[in-house]
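A.B. asks: can't give you the sequence, but here's the structure:
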């Protein structure tokens, strides 16, 4: 039976992925500043079922919505056990988006998904392009719309960022990604996901 890591371990693994991949590879040019300023909250949910997770999401949305950006810029809500299957996680995203609306935060906060098995539409499971959104554990990134607007002013051509990321990952290949030595969810590691593959 799979026993998920404790909150401290999950948060540490998520922070390492943020520092090594997201910031280290500059996959998101906007991520470094709030991290350096300690304005990124990593919240770990150990809810036993979907309803409990959505309650945790409600709390994190409300906290972010009620806290000034200079105290809390963004939140990563991580669950180490509930969404092993990416398709189940993907189906949950509609409920997550509905939670934004139900909490009166439409146009204020949006959600970006990350998962150990993340797969964009019309790609193969092991396509390196999927790795831009592969995290150690299933994760919802709660982002302020204002932050996105400010980032768009600094980087008006968002498509160029995506293209640059794909070019970088294609150059690295699976072996280069593996050399980052990122932490992996024990469940997916034991079950040999595509993230374990090398060139």
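C.D. replies: Right, received. Where do you want to start? These numbers come from a predicted model, not from an experiment.
A.B. asks: make it CA atoms for all contacts and neighbour counts henceforth
C.D. replies: OK.
A.B. asks: Which residue ranges of the chain form strands?
C.D. replies: Here the chain has its strands, by DSSP state E, at 40-44, 74-78, 109-114, 139-144.
A.B. asks: Compare those strands and report which one is nearest to residue 178.
C.D. replies: When the strands of the chain are compared by C-alpha to C-alpha, strand 109-114 sits nearest residue 178, at 17.8 Å.
A.B. asks: quick check: angle from the closest one to strand 139-144?
C.D. replies: Put simply, strand 109-114 runs at 150 degrees to strand 139-144, going by axes from the mean of the first three to the mean of the last three C-alpha atoms, to 10 degrees.
A.B. asks: what packs against strand 109-114?
C.D. replies: Packing partners of strand 109-114 (3 or more C-alpha pairs under 8 Å, 6 or more residues apart in numbering; DSSP states H and E): helix 86-102, strand 139-144.
A.B. asks: putting a second one here so we can go through both:
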């Protein structure tokens, strides 16, 4: 049986990210079954960084996978510790020559954008059931952006939609994360 963290993440992608067009590129990859969901076994920074490298190497060897969600169910509960992981991960990606090949996006249950209040509904765009790093193929991202009318406007559109009173997208995001 699939671990609950994987089931919850898949449900979040389907019922929030895709269903509410939070990422207009995710639906295509979900339909193509080209999203890889990986449950990290490590709970410490060093181990998680090793798993990130292993996942990049897996992507190197499997061109049919468009993107990976590396889910960290243990060790990254604290948002500040998670940000440390993200910072080290980005540096490691640079050191390994993955800049321009892969890009990291970040998601955490307690995600707060810099300069935004913790209770601002706009934070829900990056709040997920579990701490995770999203490894995107740059080539896939560039292809998707080239076919989108306003890729720069996506974050602002999402933030505005989530801030609307009675936002269905916000309610779906909270439900997918198990928050009532």
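C.D. replies: Yes, it's here. Since we're looking at a predicted model, the values are computed, not measured.
A.B. asks: Give me the TM-score for these two chains.
C.D. replies: Overlay of the two chains. TM-score (TM-score structural alignment, normalised by the length of the second structure): 0.91; 179 aligned residues with a C-alpha RMSD of 2.0 Å.
A.B. asks: Does residue 129 of the first structure touch residue 166 like I think?
C.D. replies: Yes - contact criterion C-alpha atoms under 8 Å: residue 129 of the first structure and residue 166 qualify, at 5.6 Å.
A.B. asks: which of these two has more neighbours?
C.D. replies: In this view residue 129 of the first structure and residue 166 are compared by other C-alpha atoms under 10 Å, and residue 129 has more residues nearby, 23 against 18.
A.B. asks: In the second structure, what residue corresponds to the more buried one?
C.D. replies: Matched to the second structure by TM-score structural alignment, residue 129 of the first structure sits across from residue 122.
A.B. asks: now swap in residue 139 of the first structure and tell me
C.D. replies: With the correspondence set by TM-score structural alignment, residue 139 of the first structure lines up against residue 132 in the second structure.
A.B. asks: what residues are up against that match?
C.D. replies: By C-alpha atoms under 8 Å, 6 or more residues apart in numbering, residue 132 of the second structure lies in contact with 69-72, 106-108.
A.B. asks: ok, so what distance separates the nearest residue to it once chain neighbours are set aside from residue 18 of the second structure?
C.D. replies: Counting by C-alpha to C-alpha, 6 or more residues apart in numbering, residue 71 is the residue found nearest to residue 132 of the second structure once chain neighbours are left out, at 4.3 Å. Distance of residue 71 of the second structure to residue 18 of the second structure, computed by C-alpha to C-alpha, to the nearest Å: 18 Å.
A.B. asks: If you count surrounding residues, which of those two has more?
C.D. replies: residue 71 (25 against 19).
A.B. asks: ok so, going back, could you say which of the strands of the first structure is packed most deeply?
C.D. replies: Most buried of the strands of the first structure, by mean neighbour count (mean count of other C-alpha atoms under 10 Å): strand 74-78, with a mean of 24.
A.B. asks: This completes my enquiry, with thanks.
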